[in-house]
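Trainee: Okay, sequence plus prediction incoming.
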Amino acid sequence: MLVKVFGAAVQGINATPITIEVNCTKGIKFFLVGLPDTSVKESHKRIISAIQVSGYKFPRQQIVINMSPADIRKEGSAYDLPLAIGILASSETIKAEKLSDYLIMGELSLDGSILPIKGALPIAIMAKEQGFKGFILPSENAREAAVVEGLEVFGVDNICQVARFFNGELELETTTVNIGEEFLKGQSTFELDFSDVKGQENVKRALEVAAAGGHNLIMIGPPGAGKSMMAKRLSSILPPFTMEEALETTKIHSVAGKLEKGISLMSHRPFRSPHHTISDVAMVGGGSYPQPGEISLAHNGILFLDELPEFNRSVLEVMRQPLENRKITVSRARYSVEYPASFMMVAAMNPCPCGYYNHPERACVCPGGAVQKYLNRVSGPLLDRIDIHVEITPVPFEKISDSTPGERSSEICKRVVKARQIQAERFRKIPGIYCNAQMTSKMVRRYAAPEAAGLQLLGTAMERLSLSARAYERILKVSRTIADLDDSPHVLPVHLAEAINYRNLDRSNWAG
């Protein structure tokens, strides 16, 4: 008997429907075709054990299974459950009347229990678009898929429940999620707060400007000055997720299998902090079976690169294009996938190998030329994509011992959100542009052009500080953000002066 069961293949962060055709006829052989990978081929053994342990008979017939479309590679163990259900239906062990109404995915254990899968959210979105009535998947993924409205989501624990459901012997419970409640849950709750930071007012201001305009930022300072501490608190002052951003970010983490257990929708912007030994592929994504890299997992959030010069040069260089295009395309011989990668890059580094160049109390012991050599580990083109450079000095004892709490993250966030609202209104008619950091050269000339006095100040600064030409546009972008924080329609000299102060590494005499 020929039956059709429906599953899905995840490509990038989107899913494609897969039709699994199963035909049981006279014979003894087992054929699985349609470009399955090794893990799909191995499902034969898992399916036999799961069916038999669950009390059903595996058919002693020739079984031919075709996974269509045949030109799409089928990867992973999530096809175990639809393949098993197709075999049971083709052998008439279960009824096949309702199979076309449901999309089925799940990995089988040898005892018939169903294990979680990756990519449940994009598969659920596709199932809704394709007009399926419901989605049957592992219980651990049910809340994640239930975010999609208008689709019945059934979480199951073993193959017996699915078989009895199609035979009309069991009613499965629909999983429901209150999307509004899930979206708002925990948005305003952060473990780390800027009120814990003592001193460092100039750095906190730089982080506020970076958050308000979506600017990339680098902090340079000696060990123990608080670079990592403040970077970890940056998430607490970023604008809350929009629903669209939350869904897109959750899809990426779902595909990568990085969603925490029981989480249906991410409520906080991601903060990714890879170690400096990371490989190129782990950073930007790819592999034999492409997966999102750290830059995509940081989409709509923060990518923190601590000890920036210690990263492999090739790892930093492959990030240059994604920083500009805000997406990464991974190409293979037969296909290519595209992952979004719109993130804020926050980096931290010591000023020299010993860490104490420009320290107010400790002398630098590096030999001549070592500071410039250390800085040269980070290429000019990468620094060109970082808008704000800020130096950090150690906090004096008087500040550390002061018990007065600093300004809370919630107060800073209010100013950031207000500035982002101004930018959203400014760019509302321009698709793909949401903040000042994304402005093109033409838009900079239109929205961030300084007045005569400001232009004179900028020209003088570039000449006296020997600022490079690449600093010009970055200064204007940052000054536009500072003006937005001041609710000023025009970029004034005071805004330019502050933005110029955030280009330390562009100064020709910075490294001595």
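Mentor: All right, it came through fine.

Trainee: CA only for contacts and neighbour counts going forward, please
Mentor: Noted.

Trainee: Just give me the neighbour total for residue 186.
Mentor: Residue 186: 12 surrounding residues under other CA atoms under 10 Å.

Trainee: and it, how far is that from residue 318?
Mentor: Going from residue 186 to residue 318 by CA to CA, to the nearest Å gives 34 Å.

Trainee: And the strands in the stretch 351-500 of the chain?
Mentor: Per DSSP state E, counting those that start in this stretch, the stretch 351-500 of the chain carries strands over the ranges 388-391.

Trainee: ugh, typo on my part, it should be the stretch 51-200 of the chain
Mentor: According to DSSP E, counting those that start in this stretch, the strands that the stretch 51-200 of the chain contains are 62-68, 102-104, 107-108, 114-115, 134-138, 152-156.

Trainee: List the contacts of residue 428.
Mentor: residue 434 (CA atoms under 8 Å, 6 or more residues apart in numbering).

Trainee: coming back round to it: JSON lines for the strands of the stretch 51-200 of the chain, including distance to residue 380 and mean neighbour count?
Mentor: Shown next, in JSON lines, are these (distance: least, CA to CA, whole Å; neighbours: other CA atoms under 10 Å):
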{"stretch": "strand 62-68", "distance to residue 380": "49", "mean neighbour count": "20"}
{"stretch": "strand 102-104", "distance to residue 380": "50", "mean neighbour count": "25"}
{"stretch": "strand 107-108", "distance to residue 380": "48", "mean neighbour count": "26"}
{"stretch": "strand 114-115", "distance to residue 380": "48", "mean neighbour count": "23"}
{"stretch": "strand 134-138", "distance to residue 380": "49", "mean neighbour count": "25"}
{"stretch": "strand 152-156", "distance to residue 380": "51", "mean neighbour count": "24"}
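
Trainee: okay, pairing it with this:
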Amino acid sequence: MLGRTSAVALVGLTGHVVDVESHLAPSLPAFTLVGLPDASLAEARDRVRAAVTSSGLAWPNRRITVNLSPATLPKTGSSFDLAVAITTLAGAGLVDAASVAGWVHLGELGLDGRLRPVRGVLPAVAAAVAAGRPRVVVPRGNAAEAELVPGARVRAADSLAQVAAHHGADVEVPEVEAVPDVLAALADRDEPDLVDVLGQQEARFGLEVAAAGHHHLLMVGPPGAGKTMLAARLPGLLPDLDEDDAVEVTAVHSVAGTFDPGRGLVRRPPYEDPHHTATPASIVGGGSGMPRPGAASRAHRGVLFLDEAPEFTSAVLQTLRQPLEQGELVLHRSAGTARYPARFQLVLAANPCPCGHAVGKGLACTCRPEQRRRYFGKLSGPLLDRVDLQLEVPAARSLDAPGEATAVVARRVRAARAAQRARWAGTSWRCNGDVPGRELQARLGADRRLVADLDRAVDRGTLSLRGADRVLRVAWTVADLAGRDAPGRPDVAQALLLRTRGHGA
């Protein structure tokens, strides 16, 4: 006696439809689960047996073998519980086998038969629809998320008994309280306004340039200068995500368990600000078995802010070099390889020294020279070479007046982004911060006078060739904010100033 249905296995953000087959043989009672399950999936045997009996259904007293095909694909997590249970009931003849075979089943089972929400429903349902299997049963706590997928025919259920009754089982369906989606951890976040920042006109302009051109940013200044306030206001300057980006970002947060389906797709750029004690795995992703996305991937199409950046371990800082260049993270583990997008804007904030008082003449600083070198030595040259803007943020003064509000600056950012989209239409680039230096050089033409200052900085050794390319990117963004079609020599000079003012220059 054989039952069949489908589930979805996630490897990173990629979903693979899995055929779940259950074979019941008249032999000594046993329950075997095969097909490369991980430990949490292997435990489904006990959860399924308890859930079936708690739902008022008879557990088949036979030898049960459940196969997850393809057997070479690693399967992780508890989202296979419902599929294993329903295909076992189909093999026992307790539900309509033909009806079960036409649906994809996702969900974790409680011992009382209730369905619990699981992670990654959005990419899982999208994979099922793409594979031509649009009919999906999910826990009620995941229904809003699953319904975001175009073309999906979603059936929400509170318990195994409800699903069995839908497939023709003769079972009483008790009223149960739906299990809330406790995995949705994002809280409402009111975006702070730039008007709260007093003074700091140069740093505000640097923040505007960073937002307009998708440039990475380093801010160096004493404690209380407003570095953290400025970084927290960068997402408010960024435009809303387009449809494709919103789906991709939402899928990342769904897999990470930080997505609230009640708000629909993630339309605003995310903001991640991990503590300086964070480990490399928490930043780039990891965990036992198949790796989960870390803060860098959760910040995809948004902002990753590292406050007190030199306090992070060197291992954490060096792991950021791959996503800064490639826009994705490839995580290799024994259970498989996962790819997560990680095209974020990196914002680093640092004090000028460990005590934070090495400003001006530095008379109040108590740090020894070797302490200062060791402190900034964490920010390696290869990492800083990838940071387009490097600014000094002086101490704030009580007499400083507030500047423009976020809404005013955001309008200029949107106009600059629109100019860049038009310029790079037909290419894979969206913003100046993504464009290779050779293309920017070609757009400038043959007049080397425009980049004479860059040539001199490279010859003196104060700027690398990669750094020169990044200055050129910033120059194009400065021109876009001013409404010019191409940068002039003053734009290049201003971009060079924005690049070489910080400690990392």
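Mentor: Looks like it arrived, so ask away. Here the structure is a predicted model, which means the values were calculated and not measured.

Trainee: coming back round to it: out of the strands of the stretch 51-200 of the first structure, the one nearest residue 42 of the first structure is which?
Mentor: Closest to residue 42 of the first structure of the strands of the stretch 51-200 of the first structure is strand 107-108 (CA to CA; 11.4 Å).

Trainee: so how much does that closest one differ from the second structure once superposed?
Mentor: Mean deviation of strand 107-108 of the first structure from its aligned counterpart in the second structure after superposition (mean CA distance after the TM-score superposition for the first structure): 0.5 Å.

Trainee: and for the top helix by length along the first structure, what span of the second structure is it aligned with?
Mentor: The residue-count maximum for a helix in the first structure (DSSP state H) belongs to helix 409-426. Counting by TM-score structural alignment, helix 409-426 of the first structure pairs with residues 406-423 of the second structure.

Trainee: re the thing from before, nearest to residue 335 of the first structure, out of the strands of the stretch 51-200 of the first structure?
Mentor: Each of these has some distance to residue 335 of the first structure by CA to CA; the shortest is strand 62-68, at 16.7 Å.

Trainee: how many other residues sit next to the closest residue to residue 357 of the first structure other than its chain neighbours?
Mentor: Leaving aside its chain neighbours, residue 357 of the first structure sits nearest to residue 364 (5.0 Å; criterion: CA to CA, 6 or more residues apart in numbering). The tally of other residues near residue 364 of the first structure (other CA under 10 Å) stands at 16.

Trainee: which residues sit in contact with residue 364 of the first structure?
Mentor: By CA under 8 Å, 6+ apart, the residues touching residue 364 of the first structure are 354, 355, 356, 357, 358.

Trainee: mind running it again at 10 Å?
Mentor: 351, 352, 353, 354, 355, 356, 357, 358, 371 (CA atoms under 10 Å, 6 or more residues apart in numbering).

Trainee: Greatest separation within those residues: which pair is it?
Mentor: 353 and 358 (12.5 Å).

Trainee: picking up where we left off before, centre of the chain to the match of helix 409-426 of the first structure, how far?
Mentor: Centroid separation for stretch 406-423 of the second structure versus its chain: 24 Å, with CA atoms, centre = their mean, to the nearest Å.

Trainee: what's the answer for stretch 295-309 of the second structure, then?
Mentor: With CA atoms, centre = their mean as the basis, stretch 295-309 of the second structure stands 9 Å off its chain's centre.

Trainee: Kindly report the same for stretch 241-256 of the first structure.
Mentor: A distance of 8 Å separates the centroid of the chain from that of stretch 241-256 of the first structure, by CA atoms, centre = their mean.

Trainee: Check which residues of it are buried.
Mentor: 241, 243, 245-256 (16 or more other CA atoms under 10 Å).

Trainee: try stretch 309-328 of the second structure
Mentor: 309-313, 316-317, 319-320, 323-324, 327-328.

Trainee: Filter the residues you listed down to the ones in strands?
Mentor: residue 328 (DSSP state E).

Trainee: need the buried residues of stretch 309-328 of the second structure in a markdown table with distance to residue 127 of the second structure, can you?
Mentor: Shown next, in a markdown table, are these (distance: CA to CA, whole Å):
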| residue | distance to residue 127 of the second structure |
| --- | --- |
| 309 | 38 |
| 310 | 41 |
| 311 | 41 |
| 312 | 37 |
| 313 | 38 |
| 316 | 33 |
| 317 | 34 |
| 319 | 30 |
| 320 | 29 |
| 323 | 25 |
| 324 | 28 |
| 327 | 23 |
| 328 | 20 |
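
Trainee: Of the buried residues of stretch 309-328 of the second structure, which is the nearest to residue 155 of the second structure?
Mentor: Taking these together and measuring to residue 155 of the second structure by CA to CA, the closest member is residue 328, at 33.7 Å.

Trainee: how much space is there between the closest one and residue 301 of the second structure?
Mentor: 11 Å.

Trainee: Mind listing the shared neighbours of those two?
Mentor: Common contacts of residue 328 of the second structure and residue 301, defined by CA under 10 Å, 6+ apart, comprise 341, 342, 343, 344.

Trainee: OK, contacts around the third one?
Mentor: Put plainly, it is residue 343 of the second structure. 214, 296-304, 323-329, 434.

Trainee: where do the helices sit along the stretch 1-150 of the second structure?
Mentor: Taking DSSP state H, counting those that start in this stretch as the test, the helices found in the stretch 1-150 of the second structure are 39-42, 44-54, 81-91, 97-101, 121-130, 143-146.

Trainee: Please consider this matter closed, and thank you.
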